[in-house]
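[1] need a structure here:
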Amino acid sequence: MVRVVAGSDLAFRPALTAGLCYIVAVLACFWPTLMGMVDIWSRSDTFAHGFLVGPISAWLVWRQREGLAGIAARPVPWVLPLMLPLGFAWVLAELAEVRVVAQLAMVAILPVGLWAILGHALIQRLAFPLGFLFLSVPIGEGLIPPMMEFTAWATVWLVEASGVPVYREGLLFTLPTGVWSVVEACSGVRYLIASFTLGLLYAYLTYRSLARRVLFALAALLVPVIANALRAYFIVMLGHLTNGKLATGVDHLLYGWVFFGLVMLLLFWLGGIWREDTEHPRVASPTESGDAPAPLSRLFITCCGAILMAAMWPALAHMRQATLSPVVAEAPPAPPALASWEVGGAQPWRWQPVREANVLRTQAVYRFGGEPVVLYLDRLDPGLEGAELVAMPSRLLGEGESSRLLRQSAQAAPVGVTAGRINQFSVADGHDRLRVWYWYQIGSRATGGAVNAKILEAWEKLRGSGVTQARIIVVTREDSLAAGAVDTATERLARFLGHAGPVIENTVAGEAASGASRE
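    The predicted model follows:
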């Protein structure tokens, strides 16, 4: 190994100072975005590892300090324009309150600016530590529905293969000894994120070849998915064989984490068979790199340019927010009686969608013979921070023990609704089985997609106009869906929206936007 001379440390100090100044400036400019991440880390077990990502990344840089000091910093100012799309994405996400996109954009701005300041050679050495920072972003909730579905399917298949009769209804399945359901905590997303974070770090520290690192990272993604299905199966069978005496309550989660720990230990043990960390790479000296340090003036100018490129976006978002037209904070009125539908009375079931504190709600019950249809019109209160209408079914369902999500999907919107596609899910609450349809309306445009809703919101705010945000929910009782049975819940909701859909959307949009184009 070639030892780095003290002079190289002195030559590296200006680059180190410039890089640290840029990092501090970016964190200061995007402080609210950073604090939003910290808030999620502090209240979510799934993303609590975010507190460790920054220190681990700093340690990864520190452990190769001698090699870094032997490489000359060569600023590349032409990289700075790459910050433009990242900053614009952050502005759009901030205006539309898409926190995860804003957080990803903020993290991405860090390595791009450092690339411009330090140059190609240094950024290549720092690629993994800087890339590791992306694991601090609380992302992955979109995987919860498909992983819940896979866990339910795999568990039922394994239970049936074990000779135990089981009846599945969506995410709810019944055995002779009890009823089980797959909830968010059982989806395995928590295991998946933890496994991938640990696996990625292990692969970087243990292997030298890119192929082995990629293969181990893929194994760290695949293994927890399979392991979670086996974990759910073992817990269900343990509860079944002990007649509910074991694997319920707190020990349910305890057995899950113990099993996950054993699986990870086995994965790391197998991965250690092909380890390549016993040979340390040779450290280059400044003379071997062939590059002389850049002039301090060029380093200073590039650093200042990177800081200005990062700081302009929060300033732009603040100016845009200040020019938005105010929106009246009041709940939209429910339509009166429509055609043969009578309005009034109380809903005959207990369950209703969760309403956040920053949401204004209007509720009405409509009847046309038989079962009623309940309408919920939710409007965002723009005067409150953190207001959000876009939600997955599990968020509308709530965290109560009595309500269970059975199934969820997207489907074509019925006649009378201009959203194109709407969201659908079924919920079990005691003896009630309910069908829920919902979609969003941003200004005068309706959409069922969460991404579309956020794009429309950001576009309206970029135009400088206040925008009404609403969530429209209709609920009715679900009849038997046995083979050959008529799906009367779908027919009832479609018939109601055929009469009420245009009235609801025009009411939400308001008279000023009644003639606007619809999606």
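[2] From here on, just use CA atoms for contacts and neighbour counts.
    Will do.
[3] For the nearest residue to residue 372 once chain neighbours are set aside, give me its contacts.
    When the adjacent residues along the chain are set aside, residue 372 lies closest to residue 366, with 5.6 Å between them (C-alpha to C-alpha, 6 or more residues apart in numbering). With contacts defined as C-alpha atoms under 8 Å, 6 or more residues apart in numbering, residue 366 is in contact with 337, 341, 342, 343, 344, 372, 373, 374, 375.
[4] Assign residue 366 to helix, strand or coil.
    strand (DSSP: H, G, I helix; E, B strand; the rest coil).
[5] now swap in residue 326 and tell me
    From three-state DSSP, the assignment for residue 326 is coil.
[6] Quick check, it in contact with residue 461.
    No. Counting by C-alpha atoms under 8 Å, residue 326 stays clear of residue 461, with 11.2 Å between them.
[7] To compare against the first, here's the next sequence to fold:
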Amino acid sequence: MSKSEALKKTERDGTALTFAENKAFFISGFAIFCLWLVFSWQGLRTVVEIWYGNEIFNHGFFIVPGAFYLIYLKRHELLAQPIYTTPLAFIVIVPAVLLYVVGVAGDIQLFMHAATFTLLPALIWLMIGTKAAKNILFPLVFMLFSVPVGEQLIPYLQEIAADGSVALLQLTGVPLYRSGLYIEIPQGRFLVAEACSGVSFFIASFVIGSLYAYLNLVSTKRRVAFVAISLIFPVLANIVRVYGIILIAYWTDMEHAAGADHLIYGWFFFAFVILCLLGIGELMRETVQSERRDYSVPKKPSISFTIFTVLFALFIVSTAWAMNITSANNATKLPSKPLLNDLMGENCSATSWQPIIVNADVEETIYLSDTNCGVKVYAAWFSEQDNELVSDLHRIFDPERYSLAETQQLVINDTAFTVYNVVSVSGEKLSIVRWYNVDDKLFTSSVKTKVHQLKNVLLGNASGGRMYVLAAEGHDLSATNSDLSTALSQLVD
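    As a prediction, this is how the structure comes out:
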């Protein structure tokens, strides 16, 4: 039976998925969707703020609508399958719900966002059954691209771009000096900043490459190969972009490839990269003869009210638990004792270094005594009410003014501290250390700090904590680390 014949027969028999014939199915689906909206509201609100506020993730607005359009394109194959509710979806739903509650408890947005956009396809799976879900597997998985993740790759992509562009410049005989992420040529100095990391290229290419492979390639090997190319190609292209900008500046004595020219060149290059990627896809595209498929007449959906009852109970209990956690986490806005207790400050001239800390409740800054104004300490208190002690938004140095040269390890009182050696445009060198204090316990790992805070919240305790950032000035890194070790010993004790 052809597609048109099946559809005509469906219309005659009245067995299509019409509202009049399947009120219970549609009402149940709408109720589940509303329940998802209510349960995931905090995650949805914060993810929309990120989509709107961060240009790297602007594509997030189009992912879910695009996924539903892909499902619409598969509607005939989908309706040809038996539609029934399945309890197998709880294998994904229950962990996703728990992950969301943990995200709310620890104010971990990544957990909330991942759980939100894992729940949506899992609920669709629950509604339509396993056989039908297999027909739209890619659109369901595609929804996960809504999760705003990938900024953590920026430092690594910066290093790759700097390493690759320096290698190409040396290969073409351009004289240069590199210090961290700064690349100096006779005509001027360049910083491979976060905007030059190519993370936007990388994420956009991954999304477009995955979508293109699904729509235009049939062989699994070719699909995997093209997705791999979509990950590697933008990284290599970004190296060429950074190299091209510096090379143009070298040839034109900084007349071009700076300022507005820099941005225009970047966007045109991005468009060129996407066109090249699609061109590679066309070369890999397979010629597939259209097949005549038989479309069986869709049967009336089968729904289980027992499954819906369990689902509603799970959401209600989890929502109540999350609300209880939120109301219980009411730590005092002020720390119980001074942040820099028993530390003697000195009247020193201000330095250019200052960490970028977002929305702290209390902040203090002093210079340690007996260091000749060489060691500066910043301390901040976070109550975890509309702020976060551990957050990717916090920066221990301004990336527009300083560049990371290397990291080292210092062990003090059996505790390992990571020392970030940074250098400024003017050549100023700093060694910076960060650590946390929660419940009078010292943590140097942001992950362990977050886990401890999460445990406090789940137990109904306050989760507020302190952040300390210590910076030692000096051009001699060995001497700086010695001063830093002494200062840390005083603070840790």
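[8] Just the TM-score for the two chains, thanks.
    Laid over one another, the chains give 0.90 as their TM-score (TM-score structural alignment, normalised by the length of the second structure), with 482 aligned residues with a C-alpha RMSD of 2.5 Å.
[9] before we move on, the earlier item: between residue 326 and residue 461 of the first structure, which one's more packed in?
    Applying other C-alpha atoms under 10 Å to residue 326 of the first structure and residue 461 shows that residue 461 carries more neighbours, namely 20 against 13.
[10] Please pull up the equivalent of that one in the second structure.
    In the second structure, residue 461 of the first structure lines up with residue 457, judged by TM-score structural alignment.
[11] Kindly report the same for residue 243 of the first structure.
    Counting by TM-score structural alignment, the partner of residue 243 of the first structure is residue 253.
[12] what sits against the closest residue to residue 434 of the second structure other than its chain neighbours?
    With sequence-adjacent residues excluded and distances taken as C-alpha to C-alpha, 6+ apart, residue 434 of the second structure is closest to residue 469, at 4.4 Å. Going by C-alpha under 8 Å, 6+ apart, residue 469 of the second structure touches 355, 377, 378, 379, 396, 432, 433, 434, 435.
[13] Buried ones only from those, please, as a PyMOL command.
    Command for PyMOL, covering only those of these found buried under the criterion 16 or more other C-alpha atoms under 10 Å:
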select buried, resi 377+378+379+396+432+433+434+435
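[14] hmm, which of the contacts of residue 469 of the second structure are common to the first structure?
    Using both residues aligned by TM-score structural alignment, their matches' C-alpha atoms under 8 Å, the first structure keeps these contacts from those: 377, 378, 379, 432, 433, 434, 435.
[15] farthest-separated two in these?
    379 and 432 (13.2 Å; C-alpha to C-alpha).
[16] where along the second structure do the strands fall?
    Applying DSSP state E to the second structure gives strands spanning 177-179, 182-185, 188-191, 362-367, 375-382, 402-412, 415-424, 429-438, 441-443, 465-473.
[17] Can you lay out these as TSV showing distance to residue 145 of the second structure?
    Below are those laid out as TSV (distance: least, C-alpha to C-alpha, whole Å):
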stretch	distance to residue 145 of the second structure
strand 177-179	36
strand 182-185	33
strand 188-191	30
strand 362-367	37
strand 375-382	31
strand 402-412	30
strand 415-424	33
strand 429-438	32
strand 441-443	33
strand 465-473	32
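[18] Tell me which of those sits nearest to residue 42 of the second structure.
    Proximity to residue 42 of the second structure, assessed across the strands of the second structure by C-alpha to C-alpha, is greatest for strand 375-382 (20.5 Å).
[19] Looking for the alignment partner of the residue nearest to residue 434 of the second structure in the first structure.
    Alignment note (TM-score structural alignment): residue 469 of the second structure maps to residue 473 of the first structure.
[20] how close does its match get to residue 36 of the first structure?
    29 Å (C-alpha to C-alpha, to the nearest Å).
[21] average offset between the longest helix along the second structure and the first structure?
    In the second structure, with assignment by DSSP state H, the single longest helix is helix 220-251. Superposed on the first structure, helix 220-251 of the second structure shows a mean distance to its aligned partners of 0.7 Å (mean C-alpha distance after the TM-score superposition for the first structure).
[22] from the chain's centre, how far out does that helix sit?
    How far helix 220-251 of the second structure lies from its chain's middle: 21 Å, per C-alpha atoms, centre = their mean, to the nearest Å.
[23] circling back to that earlier point, what lines up with the residue nearest to residue 372 of the first structure in the second structure?
    Aligned partner of residue 366 of the first structure by TM-score structural alignment: residue 368.
[24] any idea which of the contacts of residue 469 of the second structure is closest to residue 67 of the second structure?
    Nearest to residue 67 of the second structure, judged by C-alpha to C-alpha, of the contacts of residue 469 of the second structure is residue 396 at 38.9 Å.
[25] Name the nearest residue to the closest one, ignoring sequence neighbours.
    residue 355 (4.5 Å).
[26] residues in contact with the alignment partner in the first structure of the one you found?
    Counting by TM-score structural alignment, residue 355 of the second structure lines up with residue 353 in the first structure. Residues near residue 353 of the first structure by C-alpha under 8 Å, 6+ apart: 396, 397, 398.
[27] if I look at residue 353 of the first structure, how far off is residue 359 of the first structure?
    Taken as C-alpha to C-alpha, the span from residue 353 of the first structure to residue 359 of the first structure is 12 Å.
[28] Repeat that for residue 468 of the first structure.
    In this view, residue 468 of the first structure and residue 359 of the first structure are 12 Å apart by C-alpha to C-alpha.
[29] so the match of residue 461 of the first structure sits right up against residue 325, yeah?
    Yes. If you go by C-alpha under 8 Å, residue 457 of the second structure and residue 325 touch, sitting 6.7 Å apart.
[30] which residues does the alignment partner in the first structure of residue 189 of the second structure contact?
    By TM-score structural alignment, residue 189 of the second structure lines up with residue 179 in the first structure. By C-alpha under 8 Å, 6+ apart, the residues touching residue 179 of the first structure are 172, 173.
[31] count of neighbours near the nearest residue to residue 262 of the second structure once chain neighbours are set aside?
    Nearest residue to residue 262 of the second structure, sequence neighbours excluded (C-alpha to C-alpha, 6+ apart): residue 245, at 7.1 Å. By other C-alpha under 10 Å, the residues close to residue 245 of the second structure number 20.
[32] Surely residue 245 of the second structure is in contact with residue 264?
    No. Counting by C-alpha under 8 Å, residue 245 of the second structure does not reach residue 264; the two are 11.0 Å apart.
[33] And the residue mapped onto residue 126 of the second structure from the first structure, how far from residue 499 of the first structure?
    Taking TM-score structural alignment for the superposition, residue 126 of the second structure sits opposite residue 116 in the first structure. Distance of residue 116 of the first structure to residue 499 of the first structure, given as C-alpha to C-alpha: 59 Å.
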